[in-house]
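> Predicted model and sequence below, questions to follow.
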Amino acid sequence: MEINVQTEKSIQIIDINGEVDGNTAPQVQAQIMKAAESNPRLVLDMSHVPYMSSAGLRMLLATYRNVVGHGGHVVLVGLVEEIKDTMEMTGFLDFFAHFDTLAEGLAALA
């Protein structure tokens, strides 16, 4: 699991690389929340996440509620089709603005 955080136009871009499951979800959430402390406008780049378990979905929802509860915004970009379908079927996708590309996600928060 590798997580890279960068800032562009006062928006935190969090690039998640690897599978998000019961073992890695706490690490991912900790990194996202650390980034949100300094700026709660987040784009989560999921284009390098090939698999997400139910623990990963719960982590995303908890992160969303925490960030939005503190006046922030969370946008997802680059969801692979399998994860997007799962999130759609379970209703998780209803919570998030989601876009195909990073440029679209950044534009949404600009």
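Thanks, I have it.

> CA only for contacts and neighbour counts going forward, please
Fine.

> residue nearest the centroid of this structure?
L44 (3.4 Å; Cα atoms, centre = their mean).

> Now do the contacts for that one.
By Cα atoms under 8 Å, 6 or more residues apart in numbering, the contact list for L44 reads 13-16, 74-77.

> same deal with L106?
Here L106 is in contact with 11, 43 (criterion: Cα under 8 Å, 6+ apart).

> how about it, secondary structure?
helix (DSSP: H, G, I helix; E, B strand; the rest coil).

> take the one below as the second:
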Amino acid sequence: MEINTLTVEEVTLVELAGEVDRNTAPMVQEKILPLAQPGSKILLDLTKVPYMSSTGLRMLLLLYRQTHAQDGKLVLLGLSEEIQEIMSVTGFLDFFTTCNTLESGLEALK
């Protein structure tokens, strides 16, 4: 699992590469939960995430709750068709704003 964090136009862009499962989700959570600061704007790029287990989905929900508790915003970028379908069936998509391009993700956080 690769995790890269950078700042683009006052937005924290977190790029994940690899599968998010029970082995990697705790590491991802440890790296990105501290980013949920008061008023934070987080763009989570999942373009290079081919698979996400239920543990990964729980980690996303925890990040969502943490971000919103801090009056921040969270946008998911580049969900694979499989992950998007799983999130739709489970109702997770109701919680998240999703975008297909970096530009639309940055626009959604303005």
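That came through fine. The structure displayed is predicted, hence computed values, not measured ones.

> re the thing from before, turn the contacts of L44 of the first structure into CSV, columns for neighbour count, distance to T86 of the first structure and secondary structure.
Shown next, in CSV, are the contacts of L44 of the first structure (neighbours: other Cα atoms under 10 Å; distance: Cα to Cα, whole Å; DSSP: H, G, I helix; E, B strand; the rest coil):
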residue, neighbour count, distance to T86 of the first structure, secondary structure
I13, 22, 23, strand
I14, 21, 21, strand
D15, 20, 20, strand
I16, 21, 18, strand
V74, 23, 19, strand
V75, 22, 17, strand
L76, 22, 14, strand
V77, 22, 15, strand
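
> What strand or helix carries Q66 of the second structure?
According to DSSP states H and E, Q66 of the second structure maps onto helix 54-69.

> Return the mean post-superposition distance for that helix against the first structure.
Once fitted to the first structure, helix 54-69 of the second structure is off its aligned match by 0.5 Å on average (mean Cα distance after the TM-score superposition for the first structure).

> what's the counterpart of L79 of the first structure in the second structure?
Counting by TM-score structural alignment, L79 of the first structure lines up with L79 in the second structure.

> Run a quick check on its match versus L46, I expect a contact.
Yes: L79 of the second structure is within contact range of L46, at 5.7 Å (criterion: Cα atoms under 8 Å).

> M33 of the first structure: how many residues sit nearby?
By other Cα atoms under 10 Å, the residues close to M33 of the first structure number 17.

> How about G69 of the first structure?
Neighbours of G69 of the first structure (other Cα under 10 Å): 10.

> which one in the second structure is aligned with it?
Checking TM-score structural alignment: G69 of the first structure goes with A69.

> now for the helix holding Q66 of the second structure, which elements pack on it?
Contact partners of helix 54-69 of the second structure among helices and strands, from 3 or more Cα pairs under 8 Å, 6 or more residues apart in numbering; DSSP states H and E: helix 25-32, strand 73-77.

> buried stuff in that helix?
Buried residues in helix 54-69 of the second structure, defined by neighbour count with 16 or more other Cα atoms under 10 Å: 55-57, 59-60, 63-68.
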